[in-house]
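Peer 1: need the 3D shape of this:
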Amino acid sequence: MRPEGDGFVVIDLLGRPMSDVVDWLAAEELLEERGLGYLAEPFMLEGARTHGGSEAGARPLRVRITEVDTTRIRVKKDDFGAIDAPLLEYTLDWPAPPELRPIRPDERHVWP
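Peer 2: You can find the predicted model right below:
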């Protein structure tokens, strides 16, 4: 939570605001309600370059978060659990850049 005026703004673990200014109790409730489960969900990384690829024509890449701390966020290309898939990782600044976004419902079944 970040103090602001007479209240607090709730910040998620990716460094993104989750609320307007609220009181302490509302902030705690929001954090508890949100939990950590969203970190296990797939995300899209806009403009990701794959090995040897160029930025021209880069399209969103489906990724999974592998690590978060207050200096960086590490994601990997979603391999859907395939043990023989090549590992493609990206290190992003914290807070999360706008290029890392939640996956939309219409993108849920897109193979990267």
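Peer 1: okay, CA-based contacts and neighbour counts for the rest of this
Peer 2: Fine.
Peer 1: for this structure, what spans make up the helices?
Peer 2: Along the chain, counting by DSSP state H, helices occupy 24-34.
Peer 1: top strand in it by residue count?
Peer 2: strand 61-68 (DSSP state E).
Peer 1: just checking, what packs against that strand?
Peer 2: Applying 3 or more C-alpha pairs under 8 Å, 6 or more residues apart in numbering; DSSP states H and E, we find strand 61-68 packed against strand 43-45, strand 72-77.
Peer 1: mind listing what the closest residue to Glu99 other than its chain neighbours touches?
Peer 2: Nearest non-adjacent residue to Glu99, counting by C-alpha to C-alpha, 6 or more residues apart in numbering: Glu46, 4.8 Å away. The neighbours of Glu46, taking C-alpha atoms under 8 Å, 6 or more residues apart in numbering as the test, are Ala58, Arg59, Pro60, Leu61, Glu99, Leu100, Arg101.
Peer 1: for the comparison step, fold the sequence that follows:
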Amino acid sequence: MSIPTADWIEHRRGLDRELVGWMRPDGEGFVAVDLLGRPVTDAVDWFEAEATLDEKGLGYLADAYELLLEGGHWLRVRIVEVTPRSVRVKQEDWGDVNATQVYYTVPFPVSPERLRPLQPR
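Peer 2: Prediction:
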């Protein structure tokens, strides 16, 4: 999969028109794709793809994540910016205003092997 192409259809929330994902045509149906570029359904009908994206919403973007660094270590991060070209994350600083801000850019679509929800320890 790659960045959204002309055949990907934006899906926006009804109330505020905020982009929540895309619907990518696939045969007779559509695959719902979240803002990280990850499919969240198999090929389904239009209404199910829309409903899935509406239900998923944007809340997952505020969750804690882990980024796999080149040395093979996982670093706790937060998503700070999402575009159809990249996702920008920063090292978790728990809101410490004196902490050094360390940012990383992850190409879109985001591989779950590179950026994953925080794993329980």
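Peer 1: what's the TM-score here?
Peer 2: Superposed pair, TM-score by TM-score structural alignment, normalised by the length of the first structure: 0.83. Supporting alignment: 98 aligned residues with a C-alpha RMSD of 1.1 Å.
Peer 1: in the second structure, point out the residues matching the longest strand of the first structure.
Peer 2: Alignment of strand 61-68 of the first structure against the second structure: residues 75-82, by TM-score structural alignment.
Peer 1: in the longest strand of the first structure, what counts as buried?
Peer 2: Leu61, Arg62, Val63, Arg64, Ile65, Val68 (16 or more other C-alpha atoms under 10 Å).
Peer 1: could you measure from the first one over to Leu87 of the first structure?
Peer 2: This points to Leu61 of the first structure. 13 Å (C-alpha to C-alpha, to the nearest Å).
Peer 1: corresponding residue for Val44 of the second structure in the first structure?
Peer 2: Per TM-score structural alignment, Val44 of the second structure is aligned with Val22.
Peer 1: same check on Asp93 of the second structure?
Peer 2: Checking TM-score structural alignment: Asp93 of the second structure goes with Asp79.
Peer 1: so what's the residue count around that match?
Peer 2: Residues lying near Asp79 of the first structure (other C-alpha atoms under 10 Å) number 17.
Peer 1: for Leu61 of the first structure, see how far away the nearest residue to it once chain neighbours are set aside is.
Peer 2: Excluding the flanking residues, the one nearest Asp79 of the first structure by C-alpha to C-alpha, 6+ apart is Ala85, at 6.3 Å. For Ala85 of the first structure, the distance to Leu61 of the first structure equals 15 Å [C-alpha to C-alpha].
Peer 1: which ones are touching the equivalent of Phe8 of the first structure over in the second structure?
Peer 2: Here Phe8 of the first structure is matched to Phe30 in the second structure, going by TM-score structural alignment. By C-alpha under 8 Å, 6+ apart, the contact set of Phe30 of the second structure is Met23, Arg24, Asp42, Ala43, Val44, Asp45, Trp46, Ala49.
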